[in-house]
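Chemist: 3D, please:
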Amino acid sequence: MPALPRSTMPLFVGSAFLMFAGGVNGLILPLRGSGEGFSSFSLGLLGTGWAIGFVLGCLLVPRTVQRVGHIRAFGAMTALAVVSILGSLIIIHPAAWIPLRGVAGFCFAGAAMIVESWLNERSEANVRGRVFGIYTMVNLAAVTAGQMVITLGDSNAPLFFVIAAIFYSLALLPTALYTAEQPQPLTETKLDLATLWKNSPIAVAAVILIGVSNSAFGTLGAVYGERIGLSVPAIALFMSVSILAGAVAQIPIGYISDKMDRRIVLVAVVAIAALCDAYFVFWEPQSATAVLIASSLFGACIFAMYPVVVAHANDHAPDNYFLRTSSGLLLLFGCGSIGGPLIAGGVMSFVGPSGLFIITAAAHVLLIIYAIYRITQRAPVPMDERGDFVNMSPTRMQTTETIAMDPRVEEEERETQSAQ
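Modeler: Presented below is the predicted three-dimensional model:
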């Protein structure tokens, strides 16, 4: 088995620091905000701000890198991320936190894209799959560790804001001291909605609805746990086990989706998620054990939906269209992520904690209805014409550079060159 390039190790370390800080940042804000008496609507706007910033980062950071280079751009991203988290500690008010969270989303997207661009450049075709897998595992472990570290202290103290700032700063060191040549410019994202819709209408509708559901849960899950009386350690576990379950569940779900119509698999997974929604809404579990078990099943479903949809869309995409299809779906997912926390936060303000799962249930039911309709309108792709399912990190939105790291892009590039 070929060894990984030594030049990838500093990048893995930098990514781990970045994701650890992101895990702390993403959980401490809703916990502290809830403790300060912020409304559910205001806390939902934190997720909306993050998603807007993240999407803008994917669109604008490639141009910044082209002007000033990878190292300077990465330094700017981490510096602004530190400002955003420390600014949230100094000014404890939704009017400040929401735009600062948008800044964090922008910087997080930009920093991640720069690291991923370097990894992609340093990975030969024979090890790209391993690099992609290790990168995903590093991110998953780092985000989970960042969330779980909050169990070690008082969430109302400034400690965890400072810890997040420290690790954002530490993320800069591996790239600042990186001596290898800088990689090629970042991949730019362009949205060709007409072609995406023509290739796979269900993928377009599904990624928007999944963005609504997943972002609502990712932003307000901790608020839900706090409002039903869970302890801080239980809330951290509530969010972490859902992510871990989502990572594990992609293996069997991906295998099954490679063997049958992916739309049927999608409907089955979404239906189980909808049952979990109903459990949270109608049974209103209070014990930590019941909530953790339900959140594990819920996370296993919601975090496996997106890669199934991406795989289905690429089954229908023209040859050499993988990168453009996946990048376009990424932006649509981001658009759904903007609306999810906003809507769920507003509903929670009126009906209480269960409002979170009322919104996720609505998204899931709409997705089931439309998926069933599409199954009746179009035959499945023949097995010999389909691509393979590829696991994706459930910890955050992907970036265009994450997609570019996918081994299928290397194959796409080779086919394009051979055709010329």
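Chemist: CA atoms for contacts and neighbours, from now on please.
Modeler: OK.
Chemist: Check which element follows the host helix or strand of residue 265 along the chain.
Modeler: Using DSSP states H and E, residue 265 maps to helix 262-278. Downstream of helix 262-278, the first helix or strand assigned by DSSP H and E is helix 288-316.
Chemist: want to put them side by side, so please do this one too:
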Amino acid sequence: MLKNVASFFSLYLATLLMLVGTGLFNTFLSLWLTAASVSEIWVGAQMAAYYFGLVAGARVGHKLIIKFGHIRAYSAGAAIVTAALLTMALADNLWLWLALRLLVGLAMVTQFMVVESWLNEQAENKIRGSIFALYMVFSGLGMVLGQFALVMFPELDFKPIIFAAMCSVLCLVPIALTGRLHPAMQVPVPIKPRYYFSLVPMSLATVFITGLLTGAFYGLGPVFAVRQGLSYDQAAIFVAAGVAAGLVAQGPMGWLADRLNRAGLIRVTSLLLLLVGVPLWGWVQLPYWALLVISCAFGILQFPLYPVGVAFANDNIEPERRVGLSAIVLMIYGLGACLGPLIAGALMRGIGTQTFFMFVSACAAVLVLYVRPQRVSGDHLSADAPTQFVPMSEVQATPVVAALDPRVDVESDVSAEPVPEEAAAAT
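Modeler: A predicted model of the protein is given here:
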């Protein structure tokens, strides 16, 4: 494992620095807007614009990398992100900020595609699983460290923005100085929503709900914490506790997911998540330590839902179409992450702060009602089911990283070819 870290250290370090800056700035922006008495709808919109940029920018990033090369495309993305961050410190127009957040998402997805394509190209088949796992660990670690780094800036001035911009610039260094050869860029597979929705609807519902919750938590979680009377640094720790707990919980949750019925595990986890949110419905004002405990419980239950849902989907998809499955999963998750902050922000603005965890409980209730083991027919069960649980980062990923998933065999994948229904129609 240490040998793998050393071999790809430049790529891992670039990922870590990107996500430290992103994690810090996402939370800082929520706190900054809250301190300025900006509507929760606007706070949610800022996060939604960022996620929309991540989802919409994959095709653009692919074209940029092909035309200009990996290092140049990565450098351009880092420069755009840095300039956008510093521009937000100079201007206080919310519409401009919304456009800049979209631009940041568009630029960062290109950076992630560069790193992931490099990992894909130069990781040997026998170590792809460990390379993938390490990439996810560094991604999650970056988000956690970003929250803790914000604690160093208890005052909401321009220092956190400068720190985030520094991270965006410094992530250029490992890529610019890497001695690795440029990889070949993979062609994105076409997305066939109808085919995958017909086979794994409950899995995709789990991914969509997880996107709603994750986007809402990163965007409105700090706002909720401040409204509960926490200081700005305590609000950052509130978010960090949930993210860190979710990262640690993926191991035990994976152990359970490989031994229990996955539809049942999703349902039970969702029921517990529903109950975790109930104490924060506004019944009572909880102390700081209790809020941290609930944040940890939220992270333990919510963040592993994504990889469990993906594993559940892989159980019921032909191994030869799993690259296409990864593409539709990322699209569905990104759509949820866009809508989650908008819905939660509108509820908090229109009804009250307590509706944030009401929204969490409502989303969990949807999964409790919809995901049922009895509805799993087994008609499309894969030959290698149950597939291996793989820890996955919900925060950043592009379709390029699908080839690193140890459940995927890119050499035999036929996701780009017509599905049976399309082939029959063409005939």
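Chemist: care to give me the TM-score?
Modeler: With the length set by TM-score structural alignment, normalised by the length of the first structure, the two chains reach a TM-score of 0.93; 413 aligned residues with a Cα RMSD of 2.1 Å.
Chemist: just to revisit the earlier point, flag every buried residue along the helix holding residue 265 of the first structure.
Modeler: Under the neighbour-count criterion of 16 or more other Cα atoms under 10 Å, helix 262-278 of the first structure has 262-267, 269-278 buried.
Chemist: Give the helix, strand or coil label for residue 50 of the second structure.
Modeler: helix (DSSP: H, G, I helix; E, B strand; the rest coil).
Chemist: swap in residue 353 of the second structure?
Modeler: coil.
Chemist: got the contact list for it?
Modeler: By Cα atoms under 8 Å, 6 or more residues apart in numbering, the residues touching residue 353 of the second structure are 224, 227.
Chemist: Please apply the same query to the one 3 residues further on.
Modeler: The neighbours of residue 356 of the second structure, taking Cα under 8 Å, 6+ apart as the test, are 220, 224, 344, 347, 348.
Chemist: chain center to the one helix or strand it maps to, what's the gap?
Modeler: Per DSSP H and E: residue 356 of the second structure is located in helix 355-370. Put simply, helix 355-370 of the second structure sits 19 Å off its chain's centre (Cα atoms, centre = their mean, to the nearest Å).
Chemist: Secondary structure class of residue 37 of the second structure, three-state.
Modeler: Assigned with three-state DSSP, residue 37 of the second structure falls in the coil class.
Chemist: What is the neighbour count of it?
Modeler: 9 (other Cα atoms under 10 Å).
Chemist: Now do it against residue 156 of the second structure, distance only.
Modeler: 13 Å (Cα to Cα, to the nearest Å).
Chemist: Could you do residue 162 of the second structure as well?
Modeler: 12 Å.
Chemist: just residue 413 of the second structure next, same as before
Modeler: Distance from residue 413 of the second structure to residue 156 of the second structure, by Cα to Cα: 49 Å.
Chemist: again, but for residue 183 of the second structure
Modeler: Taking Cα to Cα, one finds residue 183 of the second structure at 42 Å from residue 156 of the second structure.
Chemist: Residue 68 of the second structure too?
Modeler: For residue 68 of the second structure, the distance to residue 156 of the second structure - Cα to Cα - is 38 Å.
Chemist: neighbour-wise, which of those two wins?
Modeler: More crowded of residue 68 of the second structure and residue 156, by other Cα under 10 Å: residue 156, with 17 against 12.
Chemist: with the second structure superposed, average distance for the helix holding residue 265 of the first structure?
Modeler: Its aligned residues in the second structure lie a mean 0.7 Å from helix 262-278 of the first structure after superposition (mean Cα distance after the TM-score superposition for the first structure).
Chemist: ditto for stretch 18-31 of the first structure
Modeler: Mean deviation for stretch 18-31 of the first structure: 1.1 Å (mean Cα distance after the TM-score superposition for the first structure).
Chemist: Next, report how far that stretch is displaced from the centre of its chain.
Modeler: Distance, centroid of stretch 18-31 of the first structure to centroid of chain: 13 Å (Cα atoms, centre = their mean).
Chemist: what does stretch 87-107 of the first structure give?
Modeler: Using Cα atoms, centre = their mean, the distance between the centre of stretch 87-107 of the first structure and that of its chain works out at 19 Å.
Chemist: mean shift between the helix holding residue 356 of the second structure and the first structure?
Modeler: Averaged out, helix 355-370 of the second structure is 1.5 Å away (mean Cα distance after the TM-score superposition for the first structure).
Chemist: In this structure residue 414 of the second structure contacts residue 318, no?
Modeler: No. Between residue 414 of the second structure and residue 318 there is no contact under Cα atoms under 8 Å: 9.7 Å.
Chemist: Quick check: closest non-adjacent residue to residue 206 of the first structure.
Modeler: residue 367 (6.1 Å; Cα to Cα, 6 or more residues apart in numbering).
Chemist: Quick one: map that neighbour onto the second structure.
Modeler: Structural alignment places residue 367 of the first structure opposite residue 367 in the second structure (criterion: TM-score structural alignment).
Chemist: hmm, back to that, only whichever of the contacts of residue 356 of the second structure are buried, select them in ChimeraX.
Modeler: The buried residues among those can be selected in ChimeraX (16+ other Cα under 10 Å) with this line:
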select :220,224,344,347,348
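Chemist: okay if I get the contacts of residue 356 of the second structure as JSON lines plus secondary structure and distance to residue 425 of the second structure?
Modeler: Putting the contacts of residue 356 of the second structure into JSON lines (DSSP: H, G, I helix; E, B strand; the rest coil; distance: Cα to Cα, whole Å) gives the following:
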{"residue": "220", "secondary structure": "helix", "distance to residue 425 of the second structure": "46"}
{"residue": "224", "secondary structure": "helix", "distance to residue 425 of the second structure": "51"}
{"residue": "344", "secondary structure": "helix", "distance to residue 425 of the second structure": "42"}
{"residue": "347", "secondary structure": "helix", "distance to residue 425 of the second structure": "45"}
{"residue": "348", "secondary structure": "helix", "distance to residue 425 of the second structure": "48"}
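Chemist: gap between the residue lying closest to residue 361 of the second structure once chain neighbours are set aside and residue 367 of the second structure?
Modeler: Nearest in space to residue 361 of the second structure, with sequence neighbours left out and distances taken as Cα to Cα, 6+ apart, is residue 274 at 4.1 Å. Distance, residue 274 of the second structure to residue 367 of the second structure, using Cα to Cα: 10 Å.
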